[in-house]
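[1] coords below, sequence missing:
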C-alpha cells in the first residue's frame, strides 16, 4: 500500500505492513533487556517490540518494522494515533498551562468535557459528570456515588466481567489470573451474577435475566443492593454480547427496586460499537455511565456521567483527585469527540464490522475451529474451539496470535478461557489495510 497518514507536526506514515528485521529486531531486543532490568517483571507486554511512531492503522517500531494495528492500544486510539485535531489541541494546551488542579483553580475545558458527556450519553434527563484518570478509578467512583445515594452497600457484578485492577475493581472483576490471584483480600459486599452468554448458555435474554435476577433476589436482596454494574458488551471476558432483552430487563428491575444501574462503557464507548455508546443498541438508559479509553485520543482521562440527583447526592469534596480532568487530557478529549462526530467514526465502525464479520463467517463455513463470531462495530471477537467437543481452545488462540505478531499484525487475545481473539482496530484504519490484516489472521489460522 502507498497510502500515508500525516499527523499534524509529524512525518507521514506509509500505511503498509512492512517487516524488515526478525521480530523482535535488534533495537527492540536491546530495549527489552533494559526494560527487564528497570521495570517490575509483573508489567508484561503482548508484543516484543518497542514503538517509535504510529498513525492511521499502523504502529512502526524502533527497527523500522510497520505493523497493522488491530488493537488500538486496547480500544484507546479510536480516532487514530496522533489524530490531527488531538495533536493541535494538546500542543496549544501545553503552551498555555499543563496543570492547576481543577479543585484549586478550575478551567473551562473540564466543564466543556462534562457538558459534552452530559449531552452525548443516553437519556434526556438532567445529568452531571465528574472526571478522573483511569477506567478503574471511574468505576470506583461510580460505586462510591451509588452507595452514597442509596445508603446501601451491596454491589452486583457479572461472570466474565472486567472492571479494573485496583482493590475494589479486582473484586468486581471475575477472572483470577492474572488480575486477582495473590492480591486479596478484596473489598467486601461484592456479589456475582450469571451473565448472558448466548454461545455458551443458549438462553434467551429474558431467561438469562430471570436467572440473574433470581440469584440477586435470593442471595443479596434488593433492600441491600446499591448498584448493578455491567459492561453492555464484555471486554476482557471475551467480547460477550448479551442476548437481546437481557440488559433492558435488568434496567427495569433495578429501576423498580431503587438500585442504581451502572453501565461500564470503558471499552465500548465513543463510537467503538457503531453507536456513540453501546447502551444505545438496546435503547437502555443507565443511571451512571462510566467512560475512559477512547475518550481522549490516547491521553489518560475517564469519567462518570449520571442522573443529576445521584451524582449531586455526594457531599462536596467527596469526589476528585489531583490529576482528575487534567487540562491537557481535557483538550484532547474535546478534539477526539469532535473527530468522532465530524468524521462519522461510528459509521466507520459499522463498516469495519461488516468487513470482519463477512470475512470470518466465510472462514467459519469451512473451519469448525471458529466456534463463534460476535461483537458490534469495530469490537469484534472470534472464539476458537475444539470442533469435536466445542471446548475452548486456548492453545490454538495463542498460536494464531503469535503467528500474526511475527507476520506484522497486532492482535489481542481475551476471554475467561483464553480462547478469543479480539479485533479493535482504530476507526481511522484504511479499508485495504484492514483487509490485509484479516488475510494475515486467516493465514495464521490455516497454518496453526
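    In hand now; what should we look at? These numbers were taken from a predicted model, which means no experiment stands behind them.

[2] C-alpha only now, for contacts and for neighbours.
    Fine.

[3] give me the next element, helix or strand, following the helix or strand that contains residue 332.
    Under the criterion DSSP states H and E, the helix or strand holding residue 332 is helix 327-342. With elements assigned by DSSP H and E, the helix or strand that comes after helix 327-342 is helix 345-364.

[4] quick revisit: tilt between the helix holding residue 332 and helix 345-364?
    70 degrees (axes from the mean of the first three to the mean of the last three CA atoms, to 10 degrees).

[5] next, count neighbours for residue 216.
    20 (other CA atoms under 10 Å).

[6] residue 348 now?
    Using other CA under 10 Å: residue 348 sits among 24 other residues.

[7] any idea how far residue 305 is from residue 227?
    15 Å (CA to CA, to the nearest Å).

[8] helix/strand/coil for residue 157?
    Recorded secondary structure, residue 157: strand (DSSP: H, G, I helix; E, B strand; the rest coil).

[9] wait, isn't it in contact with residue 213?
    No: taking contacts as CA atoms under 8 Å, residue 157 lies outside contact range of residue 213: 11.9 Å.

[10] which of the two has more neighbours?
    With neighbours defined as other CA under 10 Å, residue 157 and residue 213 compare such that residue 157 has more, 24 against 20.

[11] residue ranges of the strands in the stretch 101-250 of the chain, please?
    127-132, 154-158, 190-193, 225-230 (DSSP state E, counting those that start in this stretch).

[12] which of these sits most buried?
    strand 225-230 (a mean of 26; mean count of other CA atoms under 10 Å).

[13] now do it and strand 154-158, the angle between them.
    Going by the same axes, to 10 degrees, strand 225-230 makes 20 degrees with strand 154-158.

[14] other SSEs contacting strand 225-230?
    helix 135-150, strand 154-158, strand 260-264 (3 or more CA pairs under 8 Å, 6 or more residues apart in numbering; DSSP states H and E).

[15] quick one: which of those is nearest residue 404?
    helix 135-150 (28.4 Å; CA to CA).

[16] right, so of the strands of the stretch 101-250 of the chain, which gets closest to residue 347?
    Once the strands of the stretch 101-250 of the chain are compared by CA to CA, strand 225-230 is nearest, at 25.1 Å.

[17] what's the angle from the closest one to strand 260-264?
    Using the same axes, to 10 degrees: strand 225-230 against strand 260-264 is 30 degrees.

[18] hey, where'd the helices end up in the chain?
    Secondary structure of the chain, counting by DSSP state H: helices at 26-38, 72-75, 84-96, 108-120, 135-150, 167-172, 198-201, 205-219, 246-256, 308-311, 327-342, 345-364, 394-407, 431-447.

[19] now for the longest one, which elements pack on it?
    If I follow you right, that is helix 345-364. Contacts defined by 3+ CA pairs under 8 Å, 6+ apart place helix 345-364 against strand 370-376, strand 379-384, helix 431-447.

[20] in JSON lines: the ones you listed, plus distance to residue 311 and mean neighbour count.
    Conversion of the helices and strands packed on helix 345-364 to JSON lines gives the following (distance: least, CA to CA, whole Å; neighbours: other CA atoms under 10 Å):
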{"stretch": "strand 370-376", "distance to residue 311": "30", "mean neighbour count": "21"}
{"stretch": "strand 379-384", "distance to residue 311": "30", "mean neighbour count": "26"}
{"stretch": "helix 431-447", "distance to residue 311": "41", "mean neighbour count": "17"}
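
[21] next, the one to line up against it:
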C-alpha cells in the first residue's frame, strides 16, 4: 500500500501557486484496509475515503472503461492490482496527471512537467474524448492560467471540436455546465473560458445565445471592434478587472444578448436590443439552472445598461423610477453592481479600456441622496395610502435633482 499526492496540488506546487486542496490516490489497497486504518468511506461511484485526521480525500487507484453516454457512462474498477500509471492515464490533462510520493519524488509518466514549462494544456490520451465534461474543464483551465501564458494544445483543441460536433455535449447536465461556468467566473480571465468554448464549437451547443453574437456588427464609431461577440469577450475581460464579484462578471457577459436577434436588415443598429435580451437571459438561465441572484442581476444589467450610460441626461424622476424598477430600496447593493457592470461594458471596447466613466459615481451619488429621504415625516404630515408613495417619489426626485444641479455646477 502506497499513497501519492495527485492532481492539482502537484501541478500548482510546481507552478509556485498556493495549493488550496490536496487529493491523494492509494495504490495497492482494498476498501477494508482503509476502513481498518480509520478512514471513512464517502464515495458512491468508486471508493473514496476521508483521512481520519486531515479529512482529505484518498481515492483507491482505479481504471475507467466507457460503457455508456455522457460523463457518467463509465465502469470503474478499483482494486489493489491497479497501478499508479493506470490511474493517472485516465485523467484529463498531462499537467493534472502527475503524482508525488512520500519522499517528494514526482511521478510524471505523461510529461506533464514538460507541458507546464511549455505552458501547454494537452490531453493525456485518446480516452479524453470519452468524457464531454472535459471540454468545459479545459476551457476553465485555459481561463485560470491564461495570465501565465497557457494555451490549449492544437491536438487537444481538435479533439474538443470533434466532441462538440459528435453530440456528446448534450449529455451534460445543467448543474455541471453551470459549475464549470461559475468556476471560470472566479478565474483571472473569464473571457478565455468563453473564447475557448467558441473555438471548440462548444459555445454553440451549450450557450447558443452568446454564440449568436459573433459575426453580428455594431456601428464602428461606437464599437471599433465592430463584432458583438468580440465586444462581449472584451467586456468579460474588463469586468474581471473591475470586480471580483462573480455575479457582476456573469451579468456583464450577458448584457448584449438581444443584439444576437437583431434582424440583418437593421444592422449595424440594434434598436430595443435591451428588451429582446431579457427573454434570452431568462431562457439561458432557466436552461442551465443559474442561481436566482445571478439571473436577477443579469436581467437588470441587460434591461438598464443603456439608461446607465446616459444617466446624466435622464430626468431626476426617470432615474428615481429606475431605482424603483430594480428594487434598489430593499436591495441597495444592486446599484453598485449595476454601474460596475455598465462601466465594464463601456470600457470593453478597443481603445476605451482606460476611459473615465463618470456615470458610475453620478448614479451612486443620486441613489445615496434619494435613499436618504425619510418616509416618516411624509406620514406625519398626513399623507395616506398611495399619496405616501407619490410624495416619497417626488422628494426622492428632488434629491436627485440636487445632485444633478451640483454636477452641472462642477
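    Okay, I see it. Everything numeric here is computed off the predicted structure, so don't read it as measured data.

[22] TM-score for this pair?
    Put the two chains on top of each other and the TM-score (TM-score structural alignment, normalised by the length of structure 2) is 0.22; 168 aligned residues with a CA RMSD of 7.7 Å.

[23] before we move on, the earlier item: okay if I get the helices of structure 1 as TSV plus distance to residue 374 of structure 1?
    Formatted as TSV, the helices of structure 1 follow (distance: least, CA to CA, whole Å):
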stretch	distance to residue 374 of structure 1
helix 26-38	34
helix 72-75	17
helix 84-96	31
helix 108-120	26
helix 135-150	24
helix 167-172	24
helix 198-201	9
helix 205-219	16
helix 246-256	16
helix 308-311	34
helix 327-342	23
helix 345-364	8
helix 394-407	16
helix 431-447	16
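
[24] looking at those helices, spot the one closest to residue 4 of structure 1.
    helix 431-447 (11.4 Å).

[25] output the contacting helices and strands for the closest one.
    Using 3+ CA pairs under 8 Å, 6+ apart: helix 431-447 of structure 1 touches strand 66-69, helix 345-364, helix 394-407, strand 409-410.

[26] ok, which of the ones you listed comes nearest residue 423 of structure 1?
    helix 345-364 (8.5 Å).

[27] figure out which of the helices of structure 1 is closest to residue 414 of structure 1.
    Of the helices of structure 1, the one closest to residue 414 of structure 1 (CA to CA) turns out to be helix 394-407, at 9.4 Å.

[28] what angle separates that closest one from helix 431-447?
    Using the same axes, to 10 degrees, helix 394-407 of structure 1 lies at 130 degrees relative to helix 431-447.

[29] helices of the stretch 251-400 of structure 2, start to end?
    Secondary structure of the stretch 251-400 of structure 2 (DSSP state H, counting those that start in this stretch): helices at 273-287, 292-309, 316-325, 333-347, 358-371, 376-380, 386-409.

[30] buried ones in the first one?
    By 16 or more other CA atoms under 10 Å, the buried positions in helix 273-287 of structure 2 come out as 273, 274, 276, 277, 278, 280, 281, 284, 285.

[31] check the last one too.
    When burial is assessed from 16+ other CA under 10 Å, helix 386-409 of structure 2 yields the following buried residues: 388, 391-404.

[32] likewise the fourth one?
    Buried residues in helix 333-347 of structure 2, defined by neighbour count with 16+ other CA under 10 Å: 334-347.

[33] next, the angle helix 292-309 makes with that helix.
    Using the same axes, to 10 degrees: helix 333-347 of structure 2 against helix 292-309 is 60 degrees.

[34] what's helix 333-347 of structure 2 packed up against?
    Applying 3+ CA pairs under 8 Å, 6+ apart, we find helix 333-347 of structure 2 packed against helix 228-242, helix 246-254, helix 292-309, helix 358-371.

[35] looking at those, which is buried most?
    By mean count of other CA under 10 Å, these have helix 246-254 as the most buried, with a mean of 26.

[36] give me the contacts around it.
    When contacts are defined by CA atoms under 8 Å, 6 or more residues apart in numbering, helix 246-254 of structure 2 is touched by residues 182, 185-186, 210, 232-233, 235-236, 239-240, 243, 281, 293-295, 297-299, 301-302, 337-338, 340-342, 344-345.

[37] any chance of the helices of the stretch 251-400 of structure 2 in CSV with distance to residue 196 of structure 2 as columns?
    Listed next are the helices of the stretch 251-400 of structure 2 as CSV, based on distance: least, CA to CA, whole Å:
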stretch, distance to residue 196 of structure 2
helix 273-287, 19
helix 292-309, 22
helix 316-325, 36
helix 333-347, 21
helix 358-371, 31
helix 376-380, 55
helix 386-409, 43
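
[38] closest to residue 206 of structure 2 out of these?
    helix 273-287 (9.3 Å).

[39] now for that closest one, which elements pack on it?
    Looks like helix 273-287 of structure 2 contacts helix 292-309 (3+ CA pairs under 8 Å, 6+ apart).

[40] what about residue 176 of structure 2, which helix or strand?
    Going by DSSP H and E, residue 176 of structure 2 is in helix 174-185.

[41] list the buried residues of that helix.
    174, 177, 178, 180, 181, 182, 183, 184, 185.

[42] what's the angle from the helix or strand following that helix to helix 174-185?
    Later in the chain than helix 174-185 of structure 2, the nearest helix or strand by DSSP H and E is helix 190-200. On the basis of the same axes, to 10 degrees, helix 190-200 of structure 2 is oriented at 130 degrees to helix 174-185.

[43] who are the packing partners of helix 190-200 of structure 2?
    Using 3+ CA pairs under 8 Å, 6+ apart, helix 190-200 of structure 2 sits against helix 133-144, helix 154-166, helix 174-185, helix 202-206, helix 228-242.

[44] go through the ones you listed and name the closest to residue 325 of structure 2.
    helix 228-242 (23.4 Å).

[45] packing partners of that closest one?
    helix 190-200, helix 246-254, helix 333-347.

[46] how about CSV for those, with distance to residue 3 of structure 2 added?
    As requested, these are arranged in CSV below (distance: least, CA to CA, whole Å):
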stretch, distance to residue 3 of structure 2
helix 190-200, 34
helix 246-254, 36
helix 333-347, 46
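
[47] relative to residue 59 of structure 2, which of the ones you listed is closest?
    Residue 59 of structure 2 lies closest to helix 190-200 among those, at 29.0 Å (CA to CA).

[48] quick check: angle from that closest one to helix 133-144?
    Going by the same axes, to 10 degrees, helix 190-200 of structure 2 makes 140 degrees with helix 133-144.

[49] pull the residues that contact helix 190-200 of structure 2.
    Against helix 190-200 of structure 2 from outside (CA under 8 Å, 6+ apart): 135-136, 139-140, 142-144, 146, 157-158, 160-161, 164, 181, 184, 203-204, 211, 233-234, 236-237, 240.
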